[in-house]
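A.B. asks: below are the sequence and a predicted model; questions follow.
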Amino acid sequence: MEKKEGSGASNEISCDITSKNEKDDLEAPQDKFYVIYILFFFLGLVHLLPWSFFTTATEFWMYKFRNTSINETNSEFRTDLQAQFNATVMITLQVSEVAFLFVGVLWGRLISVRVRMIGIFTIIFTFFVILTIFVKVDTDSWQSGFFGMVMAITAGINSMNSVFTITMYTTLASFPQHYLAPYLTGTGLSKAFTSVLQILTLASGLSVQNSALLYFCLGLFIIAITLVGLVATGRNQFYLYHMRNYQVGQIEKRVSFREGRHLLTKIWPSVAMMGLSVLTTNASPTALVVSEDEGSGLWSDIYFIPTITFLLAAICDLIGRGIGFRYAPNVGRHWWVIFAAARLAAFIPLNMLCNAQPRNHLPVLLPHDYQYIIIVIAANISGGYLLSRSSYNIANFVSKEELKHAYHVNMLFTGLQMGIFSFISIVSVKLL
């Protein structure tokens, strides 16, 4: 475990925790073939998979909500539904997350962790099946109704995801700390994975609808594999050993308001870092940025957004997370928050001055593709780094016994900030 910052007393606590963890590791069964380690990677991958599928399938959504009278998806002819889609998805995702984070903390503990996880993924799988069915349904005559249905499915999936988040961090707190790495790597790789799938399906030569159908079917396959892995944990000795305190019939202890407030005073830098990162993402209309050469070929019209806005961004985010796993400068807590605030002050205006369309107010001061690419690289490497450090630093701020509840407090306040900042995305689009 990483060395704690601060006084000698905190270093003694760190040593005690490390020795306890080492003792637990010696007594624990082996994770044969790294089955649980790999499962945690898939849980991270699937955790953000629905969100990634909704945000990266840009070509499909632009087709579904196009102006049917001219049958055109070019940014010059974008409808209100096309322009507002990504911003509305962000609001729907984050408001539903806030609501069900509280549900997960208050009542999720009444259901055993394993049963909760299996139930969550079964519901997510069902919602995804419904959405996949509607890929081939003609919705041109009821675009507004379909828009509302998509948002309802988005809210349903993300409600389950928010309960999953609380459950997953309860699980992670019971395993050795290095098992956090595959989970965070999976969440980071989720965006890259879906971006690659999107590019491959677009390159398949299939129609927009057929490529989207293939795209969503591949997502269903990954969710199904993860669900099978969760069911199989009932026979895995390594998993059962570490989760021995969360068996069926046992009710988890709920953190009190006083305990939560005390933990918040310890982990506030991580909460603030996450909030500033969420605000930076929400206020940056990157999904609307188009190539300076739009209308001149396949690269600018079809592949630019999935390759640069999503795939390159995801790869850089993953690089940032990898750096964060391995390198943590020995600085005071407040410097982490200052770094996150400086990142916000830099990248929100830079993204808004790129070639995001449509726009009626702000000028395009950064019209070239290479300028946008540089911004994407810098923003996502720094964002991935902050995300990994915000999670890892929590274990340095609290004791092993407090870790599970510290994760819960962090997720609650992060979710609350997501809900508060979700409407910024609409404001950003209107300001363009």
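C.D. replies: Done, it's in.

A.B. asks: all contacts plus neighbour counts: C-alpha atoms, from now on.
C.D. replies: Will do.

A.B. asks: in the helix or strand hosting residue 182, which of the residues would be classed as buried?
C.D. replies: Residue 182 is located in helix 180-203, with elements delineated by DSSP states H and E. Along helix 180-203, these residues count as buried under the neighbour rule (16 or more other Cα atoms under 10 Å): 180-199, 201-202.

A.B. asks: list the buried ones in the helix or strand following that helix?
C.D. replies: Helices and strands here follow DSSP H and E; after helix 180-203, the next one along the chain is helix 208-232. By neighbour count with 16+ other Cα under 10 Å, helix 208-232 contains the buried residues 208-217, 219-220, 223-224, 226-227, 229-230.

A.B. asks: contacting residues for residue 202?
C.D. replies: Contacts for residue 202 (Cα atoms under 8 Å, 6 or more residues apart in numbering) come out as 208, 211, 302.

A.B. asks: repeat the analysis, applying 7 Å as the threshold.
C.D. replies: Residues touching residue 202, when contacts are defined by Cα atoms under 7 Å, 6 or more residues apart in numbering, comprise residue 211.

A.B. asks: okay, pairing it with this:
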Amino acid sequence: MSRHRARTPDFTIQNDLQNELEDQPLIPGGQIQPPRDHYNLSYLAMVVFGLAALLPWNMFITATSYFDKKFEKGSPFVHKQFENFITIFSQITNVAFLFINVSLQNRFSAFVRIMGSLLVMCLMFVMTTIMVKIDTHTWADGFFGLTLVTVVLFNACAGVFQGGIFGLAASFTPRHIQGFMTGQGVGGIFASVASIISLAVTNGEDPIQSGFYYFLAASLVIIVALVMYPIFLNLPISKFYLDRVTDELSRSFKAPTVSSWTIIKKIKWMLFSVWATFCVTLTVFPAVIASIKSVSADSPLTTTYFTPVTCFLLFNFGDFVGRTVAGSVQVLTRKWLVILTITRVIFIPMFAMCNYHPDERTTAVWFNNDAFPIAFMTVFSFSNGYLASLAMMYGPSQVPSDQQTTAGAFMAFGLGLGLMSGAFMSFALNAVL
């Protein structure tokens, strides 16, 4: 049986599928059924890639205690606003490189873009781990500037990686998209649990040492993703879908060119939904919600662990559940998806009226009980994961298969744009409250 090599502008890998497919049954229409995803390896790979894609963002926003200690000797402005600056620099860079990734698709192969970005992220995490051990108290403001440079480099790579992987997932199946989204939720849980464990190991008394364990764990995750990507490309099911992309691209070169604007118009409401979901989320998370204090008596749970548990862990767990449920429960029509996305705006005043910045606020606290922010967070986090995942899955399905990779890249850009918009709104909200 003959062997052949498929070449595409975006994927340069060997396709050797005849032996894998010769016994596969046909699906309606005479097309060959994809190979089985043995042990769910391709799905699990997407989960790992999703985890790695948001790991820099999750790690930097969750390491609140570490950065608070590092910047305590700096200027009061830096010490108070470092979370907002990290958020804004992260999202501006991420959105810019998600957009740049679209233009890079035909210039650099996916292998180069994805492996290159993972290698740089790995090196940056190693450097960040080393910086934990360096005393920066005498140059806290300088270290703040260095941290922002690190954030920019991290998120530039994360933007290229996320856009590349999501474009890849969009050319596979909705299940692979959901796996990538679920992995992003796992990344949030990983960061939250790593933060809590590192606090527990040091008894909450040494945030600098806890930061060392924290960033070291992140370095190991990126290494796993580096090893996983070449393995993923050589799975039979991956070769099948990449070979299909090759065939469809070769046919599309003979057909009239479809403009990006035409694709955007087909997925516009799903683009809006994913943008609005993350815009609302980033408006209050983490900057506002992380500043909500417990109203209960002093104890480790209401002081040291209150924010790591009720803000970061609860959000990331609820977000993960929402993303996971979206893979099997898709009862919302596109119309109701848009409507429910818009209604999430109500969470902004709800969290603001909890015990937010109790020592500085000038307005009354309406929800003066710890049960309120916990209940709000439960619904807030689940809706974020569920609605965003549905939008990301529905979007590419609205265009022909030869346009799905581009549609997927635009959906990733819409996600990043929502994060950036929310970051700016959070900065404004924090200044007003």
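C.D. replies: Alright, I've got the coordinates. Fair warning: this is a prediction, and the values are worked out from it, not measured in the lab.

A.B. asks: quick one: the helix holding residue 182 of the first structure to helix 208-232, angle?
C.D. replies: Put simply, helix 180-203 of the first structure runs at 150 degrees to helix 208-232, going by axes from the mean of the first three to the mean of the last three Cα atoms, to 10 degrees.

A.B. asks: trace helix 180-203 of the first structure over to the second structure and give me the residue numbers.
C.D. replies: Counting by TM-score structural alignment, helix 180-203 of the first structure lines up with residues 177-200 of the second structure.

A.B. asks: mean shift between the matching stretch and the first structure?
C.D. replies: With both structures laid over each other, stretch 177-200 of the second structure and its partner residues in the first structure are 1.2 Å apart on average (mean Cα distance after the TM-score superposition for the first structure).

A.B. asks: swap in stretch 407-421 of the second structure?
C.D. replies: In the superposition with the first structure, the average deviation recorded for stretch 407-421 of the second structure is 3.0 Å (mean Cα distance after the TM-score superposition for the first structure).

A.B. asks: leaving out sequence neighbours, find the closest residue to the most centrally placed residue in the second structure.
C.D. replies: By Cα atoms, centre = their mean, the mean C-alpha position of the second structure lies nearest to residue 54, the distance being 3.8 Å. Once flanking residues are discounted, residue 54 of the second structure sits nearest to residue 184: 5.9 Å by Cα to Cα, 6 or more residues apart in numbering.

A.B. asks: was I right to think that neighbour contacts residue 57?
C.D. replies: No. Under the criterion of Cα atoms under 7 Å, residue 184 of the second structure makes no contact with residue 57, lying 10.5 Å away.

A.B. asks: and for the closest residue to residue 75 of the second structure other than its chain neighbours, the neighbour number?
C.D. replies: Counting by Cα to Cα, 6+ apart, residue 75 of the second structure lies nearest to residue 141, which is 6.9 Å off, once chain neighbours are set aside. Burial measure for residue 141 of the second structure: 19 neighbouring residues, criterion other Cα atoms under 10 Å.

A.B. asks: same question, residue 296 of the second structure
C.D. replies: Residues contacting residue 296 of the second structure under the criterion other Cα under 10 Å number 12.

A.B. asks: give me the element the residue nearest to residue 75 of the second structure is part of.
C.D. replies: Using DSSP H and E, residue 141 of the second structure falls in helix 140-170.

A.B. asks: helices and strands around that helix, which ones?
C.D. replies: helix 41-53, helix 76-104, helix 110-132, helix 174-201, helix 404-432 (3 or more Cα pairs under 7 Å, 6 or more residues apart in numbering; DSSP states H and E).

A.B. asks: ok, and what's touching stretch 333-340 of the first structure?
C.D. replies: With contact meaning Cα under 7 Å, 6+ apart, stretch 333-340 of the first structure is reached by 269, 272, 273, 276, 277.

A.B. asks: one more time with 8 Å, if that's ok
C.D. replies: Counting by Cα under 8 Å, 6+ apart, the neighbours of stretch 333-340 of the first structure from elsewhere in the structure are 269, 272, 273, 276, 277, 386.

A.B. asks: residue 93 of the first structure against residue 152, yeah?
C.D. replies: No. Between residue 93 of the first structure and residue 152 there is no contact, the gap being 9.9 Å when judged by Cα atoms under 8 Å.

A.B. asks: between those two, which is the more surrounded one?
C.D. replies: Shown here are residue 93 of the first structure and residue 152; by other Cα under 10 Å, residue 93 has more neighbours (25 against 17).

A.B. asks: so what corresponds to the more buried one in the second structure?
C.D. replies: Aligning on TM-score structural alignment places residue 93 of the first structure opposite residue 90 in the second structure.

A.B. asks: and its match, what does it touch?
C.D. replies: Residue 90 of the second structure makes contact with 57, 151, 152, 155 under the criterion Cα under 8 Å, 6+ apart.

A.B. asks: could I get the contacting residues of the equivalent of the first one over in the first structure?
C.D. replies: Same thing as residue 57 of the second structure. Aligning on TM-score structural alignment places residue 57 of the second structure opposite residue 51 in the first structure. If a contact means Cα under 8 Å, 6+ apart, then residue 51 of the first structure has 93, 158 as its contacts.
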